[in-house]
Structure formats: C-alpha cells, structure tokens
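Asker: One predicted model, sequence on top.
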Amino acid sequence: MSRAAVIVLAKAPEPGRVKTRLCPPATPEQAADLAAAALLDTIDAAAGVPGADLVVAFTGRLAGAARGGELTAALRGARVLPQRGDALGERIAAAHADTAAVLPGRPTLQLGMDTPQADAALLAACLDRLRAPRTDAVLGLAADGGWWALGLRDPRAARLVAPVPTSRADTGERTLRALRDGGLRVGLLAELTDVDTAADALQVAAAAPGGRFAAALARVPTFAAAP
C-alpha cells in the first residue's frame, strides 16, 4: 500500500479570531480554547493514521493563542507548511500542491480543525475509499451544506476547487460538481457535523465524549443553556 499524506488546514486559535459564532454563549477566550482543543484532537487523529504522514498547513501565530505550548509540541511531529492564497479555496488548493511538492507521488486527504469527532479509524477508512478502483477523489459533505474532507489521488486536482465559494449552504454541492466537471470519479464519505454554532458544538462533543474538545466544552457552563 502506497503511503499517503493527511493534511490539516489549521489556524492559530487566537481569541477573537476563531470560532466567533460561538460567542455567545462562549467568551472569545473560551471559543479560542475550544478551537485549540478541536485542533489538538484533529492532529492526534491525523497522526494516528497508519501509512500516512501528517502535514499541517498553518496560518497565524501561536504566541498568544490558546494552548500555544501544547500546539507547539504537537506540531513537532508534523510537516508544517505555511498557507498560501487569499480565498479559502485558493489556500486549500495550495495546501495540496505544496504537500505534493514535499511528499511527491502520494494521495492526499485534507480536513480542517472543525471536526474533532473524526478519529484515526475514520480517516484511515477515507483513505481506503480513495484507494478503491475507479476512484479519483473522495468528498465528505458536512451537515451545514459545506464539506469536511477532500481526498485526491492526484493532489494537483485541488486546483478544481480553488474558485468554489466557501461558507455557503451549497458549497459542498458546488465542490462536488467542480470535481466531477473536471473529469474526476468522486466517492462520497460519511457526512459529519462541523463546529460552527453552539448547537453544533454540543452535537460534536456528544459524538466524541472522550476527546479534548468535549472536555473543553464541559468547562463552559453557559453551553448547557444554549438554544
């Protein structure tokens, strides 16, 4: 089995710059801590995928970020690449291209830091799906209409998603169409909820009660009363 690369697209969890839709019920500092916990869970999962190397496409500064020391230690086990591009689609395409440059010839599986319930076993299953015959790409749609994971046999094909607008109710559908219009045979992965709202956070924590994210959420008592 050929080795793969698992890419985590990540942003430094600085208060006021991450998970702002969780405020309220969370404070900016609490929201940043939740983002940091989710990122640490995601790094652990990606690092635990057999036969895969971890790449983190990173933006922002850890100085002043929540759990900066923990994240610094966790990132020592990854190839850390700077994000490039303005729009999110451009940064996604660049992350795949830059990974291909440092780890040539490997399929890529990319996710963000909003699905801490995605464990190593699930990510390994996503790569197995990507390696299946007559499959060029895999896409995991998100419950809010976006997507949470993108896998490509040829990472250069990520250029197809660069122009797709993000943070829309039809982003996942548009991404799937862009891949298929580009001639790729796309397999669909399990749908997940990513953490955008308070309701999302509660659902994701319930799906992974043993993770850092669930523990961090339990320390924010105002979530118990969130709508």
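Answerer: In hand now; what should we look at?
Asker: Could you use CA atoms for every contact and neighbour count after this?
Answerer: Noted.
Asker: Can you list the neighbours in contact with the longest helix along the chain?
Answerer: What stands out as the longest helix in the chain, according to DSSP state H, is helix 28-47. The contact list for helix 28-47 (CA atoms under 8 Å, 6 or more residues apart in numbering) reads 6-8, 10, 12-20, 22-23, 53-54, 65-67, 71, 74, 77-78, 113-120, 123, 211-213, 216-217, 220.
Asker: Show me what the following helix or strand past that helix is packed against.
Answerer: Toward the C-terminus, helix 28-47 is succeeded by strand 52-59 as the next helix or strand (DSSP states H and E). Using 3 or more CA pairs under 8 Å, 6 or more residues apart in numbering; DSSP states H and E, the elements in contact with strand 52-59 are strand 4-11, helix 28-47, strand 79-82.
Asker: The second one vs strand 52-59, what angle?
Answerer: Think helix 28-47. Orientation of helix 28-47 against strand 52-59 (axes from the mean of the first three to the mean of the last three CA atoms, to 10 degrees) gives an angle of 150 degrees.
Asker: here's the one I want to compare it with:
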Amino acid sequence: MRRALLIVAKAPEPGRTKTRLVPPLTPDQAAELSKAFLLDTLHLARQLAWERISVVAPAGSATALAPLLPPEVILLEQRGIGLGDALRHAFASHFAESFSRVVLIGSDSPTLPAAFIRQACAALERFDLSVGPSVDGGYYLIGMRQPHLGVFEDISWSTASVFAETLQRAHALSLNVSTLPTWYDVDDAEHLARLRNELRSSPADLAPHTRAALQTLSLVAPAASASV
C-alpha cells in the first residue's frame, strides 16, 4: 500500500500569511510563526514514514518554500481557480501515480497528533473518506482511498460550513465517511492562546519550532518537565 500525505501551505511572507494574527503579532512575527508551523508539520509528516510527502502551495511559492523543505518532499503548485480546483488536482495527481491512500492536512495545526493521521488512514480500509473537523467549521484533514473528487465541488470555502457541506456532498455521492476527533487551526488570537496553553503543559518535543518561535516572542513558557 502506497500512502501519500499532502500538506497545504503558503510561503511565510510578511503581510501575506497569518494576517488574522495581526494584531496581536506584527506581520514579521506572523510570518515567522507560519514558518515554524510548517516546519513542525513537516517534522510530523516525516515521523509517519509514508511513501510520499507533498506540499501543496499557491503558484509562485517555490522560491520561498523550497529552502524549507527536506529533499524528499515534493512541492506541488496549485492549479485551477480556487481551493476546490487545487485540491481536486492534488488528489487526482497522486492517485494517477498509483497511491492507494491519499491524506491531506493543513500547516496551521502544529500540535496535531500523529495518531489522528494514522487513524484516518486505517479507517480508509472500511470507509470511502476520512474527515477531521476543525473547531471553526472547516476541516483539518481529509483522506480518501479512491479519487472521489466530487467532494470538493459546491463548497463555500473559507466559511464555517465547509465541514457540513463536505458531509452533504459525500452523502449525495453515496460515500461513507469516518469522522475524526475535532482539532483546531491556529488562525486567530483565540486559537493562538489555546496553542500557548497547550504547549505550556506539553513535553518539549511537541512542536519544537513553534515553541521556539513563541518563546522568542515571549508568548509561551518553557515546556513542562517530563516525569521520570
């Protein structure tokens, strides 16, 4: 079984990434935090030891993103108009390469448990889709075992109804769906505060790049000491 993990990301450029975190952060700080999120997501992806890791990014991102990517990671520039087209193309291209499990996550959840991704992949033995809802009404993960690309059609992207509309599309296509535990994207000050609180009580090896970036900004305390 060949598995591919896709990571949706943007180049960490001031004024163009994590703009909803400005304020409380400056554009430069938001870009540094976005970079840390991506590095931690890549670290998570490599721990899974799947056969492919691909970063899906807007066209023109290669110059800024390539230096951040390990050599085995593929950079796939988005094609089409809008996010739905980009996701359709990304999934279709990987299934065309004979991957039997394709799972996509964002780069906005640096503390996402690896167990959720493994659970999503395992569920595809019995389900057509795996979807992980995020607290804002979207989803942080979607996976499939065949190119059911219709689930990306007629979706109100970047709204609080993305997850619900995706389930409706799956139902209309007679697809059965495995739902993962809810998680959160760090896109605004509220969820930045949640991230800070999580890291304060977590081991130091959880999201180390994000932790370092927040400590530089004096936004998070050192990690809790591991018990012995």
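Answerer: The structure has been received and is ready for your questions. Fair warning: this is a prediction, and the values are worked out from it, not measured in the lab.
Asker: Next step: the contacts of helix 28-47 of the first structure restricted to helices.
Answerer: Among the contacts of helix 28-47 of the first structure, DSSP H puts 71, 74, 120, 123, 212-213, 216-217 in helices.
Asker: quick one: which of those residues has the most company?
Answerer: Within those, neighbour counts (other CA atoms under 10 Å) peak at Phe213, which reaches 28 neighbours.
Asker: What is the equivalent residue in the second structure for it?
Answerer: Under the alignment (TM-score structural alignment), Phe213 of the first structure maps onto Thr210 of the second structure.
Asker: got the contact list for its match?
Answerer: 33, 36-37, 40, 110.
Asker: Please apply the same query to Gln110 of the first structure.
Answerer: Contacts of Gln110 of the first structure (CA under 8 Å, 6+ apart): 6-9, 96, 149-151.
Asker: mean distance, the helix or strand harbouring it to its aligned residues in the second structure?
Answerer: With elements taken from DSSP H and E, the one containing Gln110 of the first structure is strand 108-111. With mean CA distance after the TM-score superposition for the first structure, strand 108-111 of the first structure departs from the second structure by a mean of 0.5 Å once superposed.
Asker: The second structure: matching residues for that strand?
Answerer: With TM-score structural alignment as the criterion, strand 108-111 of the first structure aligns to 102-105.
Asker: repeat for stretch 176-194 of the first structure
Answerer: Residues 167-185 of the second structure are matched to stretch 176-194 of the first structure when aligned by TM-score structural alignment.
Asker: Ends of the matching stretch, what's the gap?
Answerer: One end of stretch 167-185 of the second structure sits 19 Å from the other (CA to CA, to the nearest Å).
Asker: Going by neighbour count, which residues of that stretch are buried?
Answerer: Going by neighbour count (16 or more other CA atoms under 10 Å), the buried part of stretch 167-185 of the second structure is 167, 169-170, 177-180, 183-185.
Asker: what do you get for stretch 68-88 of the second structure?
Answerer: Buried residues in stretch 68-88 of the second structure, counted by 16+ other CA under 10 Å: 73, 75-79, 83-84, 86-88.
Asker: Need the residue closest to the centroid of the second structure.
Answerer: Central residue of the second structure (CA atoms, centre = their mean): Gly106, 1.5 Å from the mean position.
Asker: who's in contact with it?
Answerer: With CA under 8 Å, 6+ apart, Gly106 of the second structure has these contacts: 7-9, 140-141.
Asker: what does Ala12 of the first structure give?
Answerer: Ala12 of the first structure is in contact with 36, 58-62, 65, counting by CA under 8 Å, 6+ apart.
Asker: make it 6 Å
Answerer: Contacts for Ala12 of the first structure were tallied using CA atoms under 6 Å, 6 or more residues apart in numbering; they are 60-62.
Asker: still on that earlier bit, please list which of the contacts of Gln110 of the first structure are also found as contacts in the second structure.
Answerer: Comparing the contacts of Gln110 of the first structure with the second structure on both residues aligned by TM-score structural alignment, their matches' CA atoms under 8 Å, the contacts found in both are 6-9, 149-151.
Asker: With distance to Ala205 of the first structure and neighbour count as extra columns, can I get the residues you listed in a markdown table?
Answerer: Formatted as a markdown table, these follow (distance: CA to CA, whole Å; neighbours: other CA atoms under 10 Å):
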| residue | distance to Ala205 of the first structure | neighbour count |
| --- | --- | --- |
| Val6 | 23 | 28 |
| Ile7 | 23 | 31 |
| Val8 | 20 | 25 |
| Leu9 | 21 | 22 |
| Ala149 | 19 | 25 |
| Leu150 | 23 | 27 |
| Gly151 | 25 | 30 |
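Asker: farthest pair in the residues you listed?
Answerer: Spatial extent of those (CA to CA) is set by the pair Leu9 and Gly151 at 13.1 Å.
Asker: What does Gly151 of the first structure correspond to in the second structure?
Answerer: Under the alignment (TM-score structural alignment), Gly151 of the first structure maps onto Gly143 of the second structure.
Asker: doesn't Ser130 make contact with that match?
Answerer: Yes - at 4.9 Å, Gly143 of the second structure and Ser130 qualify as touching, with contact defined as CA atoms under 6 Å.
Asker: Ser2 of the first structure in helix, strand or coil?
Answerer: Going by DSSP: H, G, I helix; E, B strand; the rest coil, the secondary structure assigned to Ser2 of the first structure is coil.
Asker: I appreciate the help and will end here.
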